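Colleague: build me a structure from this.
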Amino acid sequence: MKLPKHWKRAYISFLVWFKNYRKNFRNRFQAVEVELYDLNKVVEPFVHGFNSLLVVLAVASLIASEGFELKNPYLRWNNYLDLAIVVGFTISYFIRLFLTSKRLQLIRNRVFETILISLLALIGLSYLIGGEGFVEYMESLFRVRDIWPILILATKIYLIILIIERGIRAAPIILSLKRKPTQVVAGSFLSVIAVGAVLLMTPSATVNGEGLNFIDALFTSTSAVCVTGLIVVDTATHLTLFGQIIVLGLIQIGGLGLLTIATLFALYVSSGLGVGQMTLLKSTIGETRTSETFHTIKRIVGITLLIEAAGALGYYLSWHDLFDDNSTRLFFSIFHAVSAFCNAGFSVFTNSLADQVNALNYGINITTMILIITGGLGFTTLWELLKGNPNHRLRNWQFSIHTKLVLYATGFLIITGTVAILVLEWNGVLAGYQTSDKIMLSLFQSVTTRTAGFNTLDIGSLGISTTLIVLTLMIIGASPASTAGGLKTTTVSVLLLSVWSTITGKKDVEFAKKKISKETVFTAMTVFVIGAVCLFFFTLLLTITEDQPFIDILFEQFSALATVGLSRGITGELTTAGKSIIIVSMFIGRVGIVTLALAFAKRRTATKYQYPSESVIVA
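Modeller: This next block holds a predicted model:
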């Protein structure tokens, strides 16, 4: 359809007039914009300080409202505090919007904040002018009864996310103060453990309304963040739903890593990250290229959520006869999916999965094993498997030497462990089961002992020979860049390949027609030696502080350092000193032996000279 010529002329004239008017308007107020820019530089520090105060108030209000059962007048004062946070947050946003000269950019960069502020402002005005119809419309639109408390909760959580984002942005400053990325990683885990311990000490976290004592709260928080699974109180009966949700959140943060989650939030609620932040995060997620850091983080989070969702669906379908309440059934499914993929081993069943209803449920067994294995392969290997081959021809797939080592080692350990447990316990703890059930139970224990922590058999009833097999599987653990712990499959594989090269007289360590660098071999040796020293030292301390059988103490220490979570039943009987030793072991096992050593060791600069070599008789 063609417009008449006079309409076209009118349209063009209007555009010319509008451009001239906009140009004149901007020129007229250019001086005002300059004044606002100068004012913004003066006011900006005060705005940041005010926002920091709002974050402190938001954290205090969140802990008070969710962790304690507030009654009048404390409940009324907390409501006033919530209102002050919302009003302060709104005022801060409009001040920044008024003072900046890039308003559209601010709105685009903080879309979620803009939407949240708009909803808060609209509902607040509706309450003031008595427009309850709009509020009811919003509640019906979002299908909630009372939208105001939800928006207040969203505001407090968003403020906390913002402070985490600023922590990410401050990382280059930390590094400029001679800090190391390894120290940032260790510090991030410590901060999450501390917050989790405080939350678990609140009355709302426990059924008795008293909260956990300090050492038990610290132990539980460390076990969850370090995805270990050792418990001193029963998660199913001692913790409330609020406490279980805290544990679930700690497991998820511990599995993915605080820096990974915080970075994802920072990239979506802010304007992005700089080269300094990306360089820091590159080393924490195992990426070699700074430009690929953001894509790697998205892949890690995306793969995690996708697999956990599939696992939750598997659990939900497998428990169709166990729960009458769908909401409870859904929560149990999500909890165990996250716990299994993160290799945490926490369960909201008192006996883990050893109850008759779960131990022989093939759906539960298969779902759990798939989650444990995928979580233990490592994100690098998972992505390489999912990416596949562009030509869609299996014979042309070219896996990296890392992925090949991981797949071969994982398959060998699962099969060998299954056969060993099946043979050694055929007439032992497996006696009385059908052959198919014996195979399934043996396979499950072989998979879960490599840092997962779930069990469908009584671990304390296993024979000594089987226990030694389990100890071996536990200390080897899963693979690097995964949610699991242990010395890692690649570490042990490289050491065995090095031994084989020495025996056969080869100069280099080779695998799959590739040469493994000496730096990798030295790193594997370092991990093994430091791990052995830690095991000996902490086991020695436990024999001094605990009055328990040695095999049980040894098993407990292996489980803690390898972040497995299995126990022979002495965790709850540990003394305060024993719990403290296990806490330190779990932290070292999760952060990484070499990572923690590099975080506090002084690195010597490379020298430009070499000493003369001389042989030493070692064998």
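Colleague: make it CA atoms for all contacts and neighbour counts henceforth
Modeller: Noted.
Colleague: mind giving me the packing neighbours of the strand or helix carrying residue 48?
Modeller: With elements taken from DSSP states H and E, the one containing residue 48 is helix 30-67. In terms of contacts (3 or more Cα pairs under 8 Å, 6 or more residues apart in numbering; DSSP states H and E), helix 30-67 is packed against helix 74-99, helix 147-169.
Colleague: repeat that for 6 Å
Modeller: The contact analysis (3 or more Cα pairs under 6 Å, 6 or more residues apart in numbering; DSSP states H and E) places helix 30-67 against helix 147-169.
Colleague: please identify the buried residues of the helix it packs on?
Modeller: 147-148, 151-153, 155-156, 158-165, 167-169 (16 or more other Cα atoms under 10 Å).
Colleague: equivalent analysis for stretch 243-262, please.
Modeller: 243-244, 246-262.
Colleague: take those residues and keep only those in helices.
Modeller: 243-244, 246-256, 258-262 (DSSP state H).
Colleague: what's the strand or helix carrying residue 421 in contact with?
Modeller: In the assignment (DSSP H and E), residue 421 maps to helix 401-424. By Cα atoms under 6 Å, 6 or more residues apart in numbering, the residues outside helix 401-424 that reach it are 381, 442, 443, 446, 447.
Colleague: ranking those by neighbours, who comes first?
Modeller: Highest neighbour count within these, by other Cα atoms under 10 Å: residue 447, with 30 neighbours.
Colleague: please give me the structure for this one as well, since I'd like to look at both together:
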Amino acid sequence: MKKKDLRNQMTPPKFLAIGFAAITLLGTFLLKLPISTADGTSTPIIDAFFTAVSSISVTGLAVVDTGLHWSGFGQVVMLLLIQLGGLGFMTSATWVALMFNRRISLRERMILQEAMGQYQIQGIVDLIRRVLIYTLIIEGTGALLLTLRFSSMMPLSEAAYFGIFQSISIFNNAGFDLMSQIHGPFAGFASYVTDPFVNIVLMVLIFLGGIGFIVIFDLIEYPKCRKLSLHSKVVLTVTSLLIVIGALMIFVLEYHNTKTLGPLSYPAKWMAAIFQSITPRSGGVSTLDIASLEQSTQFFMILLMFIGAAPGSTGGGIKVTTFAVLIGAVITMIQGKRDVVLYRHRISQAVVYRSVTLTILSLLLLVGASMFLSITESGEFLRILFEAVSAFGTVGLSMGLTGELSGIGKITIALLMFLGRLGPLTLAYAISRKNSKELYRHPEGRITIG
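Modeller: All right, here's what the predicted structure looks like:
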């Protein structure tokens, strides 16, 4: 009886929260083992925990160099955590179940519905099958292209490993890289700022990972049905606008900066500006030194990271659809209308409330975490705020603070990464009591605002 009661209390949000926590602890244990490091020594527990959280939350913030500190075993553990975190452990478990022809229960379908951000349970298993196929195609293509590029610099077997690692990491918007093995500690992709091939491959992987599988499916089916869902229209419109506006802003703000775009040719300036505009979607890799950017650019990137990617994607942030609904609500209020309308579709009041709630919870979380970090860590506040938003948005970009974090700072950032991947609203649902329908309504009151 007790087991049944416990089962009934285990709602999908609770299950997802506990599942992510359990996998994080397992990853911490594996990364703590001496076999996980290049020199055979045991990694401090706090660093192993931070790396496990950063991997499972597909963030990419690193307190130790990924390419130099971790052994092949440790890197594979990180890669598995990235894949699980990017696509969801329930999605991965469903793949295994389908391989063995096991029936997916109603409860498991409900959890998958929550994990994939779907409004209906119908067709959820078929969706997971398609996710598996398209993931293998996209990551495989990315790995092949990057292998071809790296094969001119290293043996083919090593180039293939680099290509596979980078493709999985970038598509899942994790941002971890092995470039330090070629270009030195924490080198990243700065050496490829003028390389069109690498830039285009990485940007496409980040973009596809950031728009989500629902949009990818819609785009693939578009030539047949000539129709996109409202969700896909909003995601593609807002994402495109943010990329274009972001690239223009970065190009203008950094044009004369001798440490970033200044020395580059005119075409390379535009390519670097576009790349830096796409990567705050949750990509986590950059071709410019983030710490050398102008303060105005850094703050603008904070705004892009806070908005983040699309629902059902491997990215974080409050999501582009939430941002679209908020902008729609503002326009509706200014125009004195009643309903938020996007592409001639009325958005339900529940979705508007959910968007406002998610945004306010996220802002409160970031304000509290940033204030706390400003006490525990030394340095400029913008640097601290950038780190906090990058962690919450599961982006992985940093102005160099990650390696300087204190023990309590690492735990704070790790919690932000975990909450950012899970979603503050999902966590709120997970810890809240079961909702009961109100049997009455209070009398309407009036207050003055503005």
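Colleague: which residue ranges form the helices in the stretch 251-400 of structure 2?
Modeller: 266-278, 295-307, 320-335, 349-376, 381-392 (DSSP state H, counting those that start in this stretch).
Colleague: okay, the contacts of helix 401-424 of structure 1 in JSON lines with distance to residue 142 of structure 1 next?
Modeller: JSON lines is the format used below for the contacts of helix 401-424 of structure 1 (distance: Cα to Cα, whole Å):
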{"residue": "381", "distance to residue 142 of structure 1": "40"}
{"residue": "442", "distance to residue 142 of structure 1": "48"}
{"residue": "443", "distance to residue 142 of structure 1": "46"}
{"residue": "446", "distance to residue 142 of structure 1": "46"}
{"residue": "447", "distance to residue 142 of structure 1": "43"}
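Colleague: now, which of those sits nearest residue 523 of structure 1?
Modeller: residue 381 (19.9 Å; Cα to Cα).
Colleague: skipping adjacent residues, who's closest to the aligned partner of residue 360 of structure 1 in structure 2 in space?
Modeller: Under the alignment (TM-score structural alignment), residue 360 of structure 1 pairs with residue 194 in structure 2. Of all residues not flanking residue 194 of structure 2 in the chain, residue 268 sits nearest, at 5.6 Å (Cα to Cα, 6 or more residues apart in numbering).
Colleague: which position in structure 1 aligns with that neighbour?
Modeller: Looks like residue 268 of structure 2 aligns to residue 437 there (TM-score structural alignment).
Colleague: now do its match: how many residues are near it, please.
Modeller: 16.
Colleague: what helix or strand does the counterpart of residue 307 of structure 1 in structure 2 sit in?
Modeller: In structure 2, the residue paired with residue 307 of structure 1 according to TM-score structural alignment is residue 138. Element membership for residue 138 of structure 2, per DSSP H and E: helix 124-150.
Colleague: starting at the chain centroid, how far to that helix?
Modeller: On the basis of Cα atoms, centre = their mean, to the nearest Å, helix 124-150 of structure 2 sits 18 Å off its chain's mean C-alpha point.
Colleague: following the chain past it, name the next helix or strand.
Modeller: helix 156-171.
Colleague: once aligned to structure 1, how far is that next one on average?
Modeller: Taken against structure 1, helix 156-171 of structure 2 registers an average deviation of 0.6 Å after superposition, with mean Cα distance after the TM-score superposition for structure 1.
Colleague: could you give the angle of that helix to helix 124-150?
Modeller: Relative orientation of helix 156-171 of structure 2 and helix 124-150, computed by axes from the mean of the first three to the mean of the last three Cα atoms, to 10 degrees: 130 degrees.
Colleague: counterpart of residue 76 of structure 2 over in structure 1?
Modeller: In structure 1, residue 76 of structure 2 lands on residue 245 (TM-score structural alignment).
Colleague: just residue 147 of structure 2 next, same as before
Modeller: So residue 147 of structure 2 corresponds to residue 316, using TM-score structural alignment.
Colleague: try residue 36 of structure 2
Modeller: In structure 1, residue 36 of structure 2 lands on residue 205 (TM-score structural alignment).
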